[in-house]
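K.L.:
model this:
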Amino acid sequence: MTDTTGENDKSRKGDKSDGKDKSDRSDRSDRNEKVALTPTTHTAPPAKFSHGVRKGNILQVAGQVGFLPAVEGLPPTPAGPTLREQTLQTLANVRAILEEGGATWDDVLMIRVYLTDVDHFAEMNALYNEYFDQHLTAVPAARTTVYVGLPAGLLIEIDALAVLDD
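P.N.:
Alright, predicted model coming up:
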């Protein structure tokens, strides 16, 4: 039987043969493109990874440490030897990546904190609470804290997962 209605003409604009309008595909693919995020305050990552990645409305921040903002030609420099200095700089570094991707702390669903010493937990928790009392207006993110080894002199690392409104 021959189709005389033109419903099977796949050359028409907006063909929905797969249930999706082809004219909408390019918009959706642009929104869902994976984009690497490296703020100007950060050095290039030391290996094949991105400081942050956004795809659609999801933004993942890789583990950040307390390095001061990058200075051309100089190696990364820790904010200082204390947990306070490194924690506050680490949070600033995570925030810079969130902002680079169009997010804020209010968009963050999950934070993972990596400490090198169990004895640092209480101090880190106090610093964390103080920081978010000033920088958060929404429900706090979920958080996990684990103990790990980090390169010499580094005491804390933090990563975050954010979901933005469409």
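
K.L.:
CA atoms for contacts and neighbours, from now on please.
P.N.:
Noted.

K.L.:
State whether S26 is indeed within a strand.
P.N.:
No: read with DSSP: H, G, I helix; E, B strand; the rest coil, S26 is helix and lies in no strand.

K.L.:
How about the contacts made by it?
P.N.:
Applying C-alpha atoms under 8 Å, 6 or more residues apart in numbering, we find S26 in contact with no residue.

K.L.:
ok, now how distant is it from L115?
P.N.:
S26 sits 43 Å away from L115, going by C-alpha to C-alpha, to the nearest Å.

K.L.:
Quick test: name the residue nearest the centre of this structure.
P.N.:
V61 (2.5 Å; C-alpha atoms, centre = their mean).

K.L.:
name the element that one belongs to?
P.N.:
strand 58-64 (DSSP states H and E).

K.L.:
and what of P76?
P.N.:
Going by DSSP H and E, P76 is not part of any helix or strand.

K.L.:
Here is the second sequence; please produce its structure so I can put it next to the first one:
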Amino acid sequence: MTKVIDTKKAPAAIGPYVQAVDLGSLVITSGQLPVDPVSGEFPQSIADQTRRSLDNVKAIIEEAGLSVSNIVKTTVFMKDLKEFAEMNSVYQDFFNEHKASFPARSCIEVARIPKDAKIEIEVIAVRK
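P.N.:
Predicted structure coming up:
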């Protein structure tokens, strides 16, 4: 049975989708923009946007009863891969900070991201 995950600690969906679905053994998030769930704003730098998107993902999977260490796959959508090194540094620090293994990852440059963000991140987490 599919359960919808919804938390106020991450931004609400801005369209006809949910923050995440819990399939029992898997939690799959929608892409998370770097939007602050309280102010509705997002930072300008790729480093700060990366951290905000990862914090939003973390809030959603924690609502499902999981942690960063349960993340097994990420997909990172970036507006400009020239900023990859800066994004990658923040990404690495995030997983190290949570003492989590690095998940499998895809990173794709796209022409445009909603709200003209620089980054959007989605994850798959597994109940172990």
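
K.L.:
packing partners for the longest helix seen in structure 2?
P.N.:
The helix spanning the most residues in structure 2, taking DSSP state H as the definition, is helix 46-63. Here helix 46-63 of structure 2 touches strand 26-29, helix 84-97, strand 119-126, going by 3 or more C-alpha pairs under 8 Å, 6 or more residues apart in numbering; DSSP states H and E.

K.L.:
T41 of structure 1 maps to what in structure 2?
P.N.:
Matched by TM-score structural alignment, T41 of structure 1 corresponds to K9 in structure 2.

K.L.:
Touching, that match and E62? I think so.
P.N.:
No: applying C-alpha atoms under 8 Å as the test, K9 of structure 2 and E62 come out as separate, 9.8 Å apart.

K.L.:
L33 of structure 2 - nearest residue in space that isn't next to it in sequence?
P.N.:
Once flanking residues are discounted, L33 of structure 2 sits nearest to E120: 4.7 Å by C-alpha to C-alpha, 6 or more residues apart in numbering.

K.L.:
Aligned to that neighbour, what sits in structure 1?
P.N.:
Using TM-score structural alignment, E120 of structure 2 pairs with E157 in structure 1.

K.L.:
contacting residues for its match?
P.N.:
Per C-alpha under 8 Å, 6+ apart, neighbours of E157 of structure 1: 63-66, 90, 113-115.

K.L.:
Show me which of those residues is closest to N129 of structure 1.
P.N.:
V113 (13.0 Å; C-alpha to C-alpha).

K.L.:
Would you mind finding the match for the closest one in structure 2?
P.N.:
Match for V113 of structure 1 (TM-score structural alignment): V76.

K.L.:
Surely its match and S106 touch.
P.N.:
Yes: if you go by C-alpha under 8 Å, V76 of structure 2 and S106 touch, sitting 6.2 Å apart.

K.L.:
which of those two has more neighbours?
P.N.:
Per other C-alpha atoms under 10 Å, whichever of V76 of structure 2 and S106 has more neighbours is V76, with 20 against 10.

K.L.:
Which helix or which strand is home to that one?
P.N.:
Assigned by DSSP H and E, V76 of structure 2 falls in strand 71-78.

K.L.:
So which residues make contact with that strand?
P.N.:
102-110, 113, 118-126.

K.L.:
rerun that using 6 Å as the cut-off
P.N.:
103-109, 118-125 (C-alpha atoms under 6 Å, 6 or more residues apart in numbering).
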